[in-house]
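Visitor: My questions concern the predicted model and sequence given below.
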Amino acid sequence: MKTNHSPIRVTITFIISILSIYGLPTLVSAQNPTDDQSILNAARALGVVNNAARTPQQQTYIPRTQATNNPAANRVKHDPYAAKRQQILRQNAARRKAHQQRIQQLQRQQYQKANLQRTQQQNSQHNLWNRVYQGFRFRDYRHQPLVKKYTREFSRSPQRIQQLADRSSDYLFMVVNELNRRRMPTELALLPFVESAYKNVAFSHAGAAGMWQFIPATGRRYGLKQTRSYDARLDSHQATRAALDYLQQLNREFKGDWLLSLAAYNCGEYRVHREIAKNRSRGKRTDYWSLDLPRETKQYVPRLLAFKEIYRNPSAYQVRLRGIPNSPALARINVNKPVNLRKAAARAGVPADKLLALNSGYLHGITTPRYSNKITLPRRYAGRLHKAIQSLPPAKDVHNITARKYAKSRGKRSKFRYHKVRRGDNLFRIARKHGTTVKRIKRLNKMRGNKIWPGKRLIIAKSSRRSYS
């Protein structure tokens, strides 16, 4: 076998031998000074051979001080933080994914909210209750003890609340429109719930009548005609006009305080002024909650505020409030002849009770053009009823008929008188004075107990004998 003795190899071998003799450290293991790979490495380190001339089987450089005979020790050690880095990367990826999901959820919520607002805005144009809510102006009095009491009391009967709302559906649009035209708070549209439960034919023991419960004197003062054949207090349109006129006048009188205005609507402005003057002289507050008003008036305003709270948030009180179309439910026509409303309803094929209830101001079911030429019709039947009314011949003049009946019954009406209760009166004294009994007085006045108060008017049956004791 021929040995390769090139000049470079001989030179490198000679240099390594000299360095080993003097004990200097080398880049080559002293055990194999003639190894071809070791010589080639040394030549590269001394700059004799170019680094580009590397062999494919070149190993990783290991310093002499760290080189061992164990091949496993010469490998690269395992990184102890690799698992931690992988865990952090996975956590960051999970966070990014959760963040993207939250962004998508927020976008969906914003889209749903925008759709809901758009739907509510569209519904507000079709649901009359939204117009009522938007016009509320009173302060929040729901934490007042009496308001809380009546709110709990009314909310125990959700069916009753729904019945009241259904009964108001014929008149609510008309009332809200008039309130908006006058720029008055729409809480006043709930006042007939307290007064009459939105009944046109409601009557009280004090002589008040109609949806807004006008007593005869106040009704005449605000232009409501009252005759034997026609009572404008029972006409929903005429009574609404008069009631809002009265409330506006009271509001100006009490300098914009609507609670005092409502109290005066119930018990009279003079009584409220008297209680205000009394509190002012004693250095007390003069707001509604501080006045010593009659018991009925103390309950009157809290009842209205309780209705407001329930109708503003019906779901909180388990009330499923049906929507009322934001369009007129009634129509008014002019008729200049007496019309029998029962015959008109029969000819048009419409329930007579509905037509008579809407026109309850005509006490005998026959219109009286000398007092009012307006007839209220359900809008859905207005066309048929108008044609039927036009085709009917004029009815008999009910005013002359009732005048004759009144003349005949005048003797019967004289069997009763009125007694105004004064301070110190009781039922026994009143019965003794008028020669009657306590039981009869209570029956005529529909009283359950014996309690009376000054100013109350009692119906007394006349007797053949009278006591002057």
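Guide: Now that the structure is in, tell me what you want to look at. Numbers count the residues shown, from 1 in each chain.
Visitor: CA atoms for contacts and neighbours, from now on please.
Guide: OK.
Visitor: quick one: contacts for the residue nearest to Tyr362 when sequence neighbours are not counted?
Guide: Distance criterion CA to CA, 6 or more residues apart in numbering; nearest residue to Tyr362, sequence neighbours excluded, is Tyr230 at 4.8 Å. The neighbourhood of Tyr230, defined by CA atoms under 8 Å, 6 or more residues apart in numbering, consists of Gly361, Tyr362, Leu363, Thr368, Tyr371.
Visitor: 6 Å instead?
Guide: Tyr230 makes contact with Gly361, Tyr362, Leu363 under the criterion CA atoms under 6 Å, 6 or more residues apart in numbering.
Visitor: separation between Leu385 and Ala344?
Guide: 7 Å (CA to CA, to the nearest Å).
Visitor: would you list every one of the helices in the stretch 1-150 of the chain?
Guide: Assigned by DSSP state H, counting those that start in this stretch, the stretch 1-150 of the chain shows helices spanning 7-21, 36-46, 82-124, 128-134, 145-155.
Visitor: got another, please set it beside the one above:
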Amino acid sequence: MRYLFLLFLIFSFSACAQFNKPKEVKYLENKALENATTKEEICPPETDSLLAEQKEQPQENLEEEVVANPEDKDANLLPQEEDVLAKEDTLNFELDLYETKELKLYFKYYTHSKRKIFVRWLERAQAYLPFIRKVFKEQGLPEDLIFLPFAESGFNPWAYSRAGAAGLWQFMPYTAKKYGLRVDWWIDERRDPYKSTYAAAEMLKELYAEFGDWYLALAAYNAGPGKIRQALKKSKEDNFFDLCSNKKNRRYLRLETRHYVPKFLAILKIVRHLEELGFEPLNWEETPTQAKLSIPPSTDLLAFAQALGWNWNRFREHNPFVRRMVSPPDGEITVYLPQEKVELARQFLEKEKKSYAGFIRYKVRSGDSLWTISRRYGVPIAVLKKINDLKNNLLHPNTLLIIPRGDRESEENVLASVRTSAQKRANYEVKAGDTLWSISRQFKVSVKTLKIANGLTSSRLSIGQKLYIPDLGGQQTRLAREEVKKFHQGQLVRYQVRRGDNLWTIAKRFGVSWKQIALWNNLSSDSILRPGDTLKIYVP
């Protein structure tokens, strides 16, 4: 209905498209740290068979259970659960388990109504906990903190928040860079479970050094140290629970932050008593060691994966931080492999012959410019110049460029393919006075179906234009839908617009183009974005 309403506005006012706020949905909650700032290809014929490998690594949906504010709807606790909740555990840092209403609610939430979700988190955590425990021990941090990713991401390295925080530890881009992680068009080390763990350890140490209290340090990890400093100053309190229990002080912290510490304490209570609560115990044996291998600049990573006997998705299971099928041209990166794959990897890297599976070879045509090629393939001009060793912006016809492939086809080229196919089977010619709405009523199909079947991104029609009118339930319509869906491949993030945002700054934050964001959300370049609006972004 929102889609049709938008069409109505367009026809009624003949103005530029306005962005209407979509229906509220639940997302992984904001990680608003202090000062946080907030394609790609036309496959040549020989690489058509690789399309299936270009899909974004399958991942768990962003679970609302990470950020839920549970209500007291669950059944009463069982006697053994009451016993666990009442136990005074020996904690690994000065953190008494304050008995709060919120702690009990989260305890019931994860042991009752969302028990299956918590079981999935435990299974997911198994791959990372031994490593995290080793790092935190080396860094002199309390062992209890190794369970913090349960509260942050459910131990999902692919998790994105609606504000753009990412990874197990939910770093914002600015904060990630502050702690030595690389976040750019090529790679996103927030999604590197190993490097991001060292960054999280460093950040937690700094927060504890500032506040001298783990409750406040944890609250600062969630809200940002500036928010906690300000709240303490205004409330004149000196500890987390007095800050949250006094109703007058609650306005200084968001509900998410006030509940963050009790939620984490409830998770600690559960993981310390898994067997008593009927969960499978954690296996603390070291997981198989991942070998680290240095990859030279501009390495064809798709060909590298194929040399290991893997497809692209399998490679990214081990290396979720990689965003492109080519390694960055400005330096080496480290990838992770099972030990048994190291020899194959070295043999590939020692080959002298240049491979191009991860590149597109493009011959410059008359009228081309770096800007048009950049727009067509979703690759920044600076990247095109760097990878092709171009000293200026001049291009000559017939010059051969190599363009790094991303994880999904350029939306413009997919739509062009759909339009070509629609023209071949066109069965209707647009007449004077026709609109998509009138045609949809005439043939009893939806406007959305007409646009999908014909690769249309706007509702404008011209007299004499050929259209394909599909049968609503027909196979051709389904095929058309699948074609258009290709440019949506990637990890869907629901981003909530903040004050000062525009399409360009949001695109830069997520490593996509502003035109992609506009297309995904039916926006124009001059559409108005308002704080609180929600945008769909498909992150590579």
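Guide: Sure, I can see it. Treat the numbers as computed from the prediction; the structure is a model and nothing was measured.
Visitor: one step back: and the residue nearest to Tyr362 of structure 1, what's its match in structure 2?
Guide: Aligned by TM-score structural alignment, Tyr230 of structure 1 pairs with Ile187 of structure 2.
Visitor: Name the nearest residue to the spatially most central residue of structure 1, sequence neighbours excluded.
Guide: Geometric centre of structure 1, nearest residue: Arg312, 3.0 Å, by CA atoms, centre = their mean. The shortest distance from Arg312 of structure 1 to any non-neighbouring residue, by CA to CA, 6+ apart, is to Tyr133 (6.5 Å).
Visitor: Between the helices of the stretch 1-150 of structure 1, which one is closest to Tyr222 of structure 1.
Guide: Closest approach to Tyr222 of structure 1 among these (CA to CA): helix 128-134, 25.9 Å.
Visitor: how distant is that closest one from the center of its chain?
Guide: Helix 128-134 of structure 1 sits 9 Å away from the centroid of its parent chain (CA atoms, centre = their mean, to the nearest Å).
Visitor: Thr286 of structure 1 -> structure 2?
Guide: So, by TM-score structural alignment, Thr286 of structure 1 is matched to Asn239.
Visitor: what's the helix or strand for the closest residue in space to its match that isn't next to it in sequence?
Guide: Of all residues not flanking Asn239 of structure 2 in the chain, Leu216 sits nearest, at 6.9 Å (CA to CA, 6+ apart). Secondary structure from DSSP states H and E places Leu216 of structure 2 in helix 214-223.
Visitor: what's the burial count for the residue nearest to Asn239 of structure 2?
Guide: 24 (other CA atoms under 10 Å).
Visitor: just Leu436 of structure 2 next, same as before
Guide: Counted with other CA under 10 Å, Leu436 of structure 2 comes out at 19.
Visitor: and if you look at Pro216 of structure 1?
Guide: 17.
Visitor: Tell me how far it lies from Ala189 of structure 1.
Guide: Here Pro216 of structure 1 is placed at a distance of 22 Å from Ala189 of structure 1 (CA to CA).
Visitor: Over to Ala239 of structure 1?
Guide: For Ala239 of structure 1 relative to Ala189 of structure 1 (CA to CA), the value is 13 Å.
Visitor: Ok, Leu259 of structure 1 next?
Guide: Taking CA to CA, one finds Leu259 of structure 1 at 15 Å from Ala189 of structure 1.
Visitor: So between these two, which is more surrounded?
Guide: Using other CA under 10 Å as the criterion, Leu259 of structure 1 and Ala189 rank with Ala189 on top: 24 against 19.
Visitor: Now do the contacts for the alignment partner in structure 2 of the more buried one.
Guide: Under the alignment (TM-score structural alignment), Ala189 of structure 1 maps onto Ile146 of structure 2. Taking CA under 6 Å, 6+ apart, we find Ile146 of structure 2 in contact with Arg133.
Visitor: so which strand or helix has Ile375 of structure 1?
Guide: Counting by DSSP H and E, Ile375 of structure 1 is found in strand 374-378.
Visitor: Give the other helices and strands that the following helix or strand past that strand contacts.
Guide: Counting by DSSP H and E, the next helix or strand C-terminal to strand 374-378 of structure 1 is helix 382-391. On a contact count with 3 or more CA pairs under 6 Å, 6 or more residues apart in numbering; DSSP states H and E, helix 382-391 of structure 1 meets helix 341-348.
Visitor: how distant is the helix it packs on from the center of its chain?
Guide: 41 Å.
Visitor: Outside of it itself, list whatever touches it.
Guide: Contacts to helix 341-348 of structure 1, defined as CA under 6 Å, 6+ apart, come from residues Ala352, Gly365, Ile366, Arg384, Leu385, Ala388, Ile389.
Visitor: wait, which of those residues is closest to Gln318 of structure 1?
Guide: Ala352 (35.0 Å).
Visitor: check contacts around that closest one.
Guide: Arg342, Ala345.
Visitor: ditto for Val319 of structure 1
Guide: So Val319 of structure 1 contacts Pro158 (CA under 6 Å, 6+ apart).
Visitor: Over to Met172 of structure 2?
Guide: Ala165.
Visitor: how about the helices of the stretch 151-300 of structure 2, start to end?
Guide: Under DSSP H, counting those that start in this stretch, the stretch 151-300 of structure 2 gives helices at 173-178, 193-211, 214-223, 225-235, 240-245, 255-272.
Visitor: Let's have these in JSON lines, adding distance to Lys485 of structure 2.
Guide: Shown next, in JSON lines, are these (distance: least, CA to CA, whole Å):
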{"stretch": "helix 173-178", "distance to Lys485 of structure 2": "28"}
{"stretch": "helix 193-211", "distance to Lys485 of structure 2": "30"}
{"stretch": "helix 214-223", "distance to Lys485 of structure 2": "35"}
{"stretch": "helix 225-235", "distance to Lys485 of structure 2": "41"}
{"stretch": "helix 240-245", "distance to Lys485 of structure 2": "46"}
{"stretch": "helix 255-272", "distance to Lys485 of structure 2": "35"}
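Visitor: Among those helices, which comes closest to Ile360 of structure 2?
Guide: Comparing the helices of the stretch 151-300 of structure 2 under CA to CA, the one sitting nearest is helix 173-178, at 28.9 Å.
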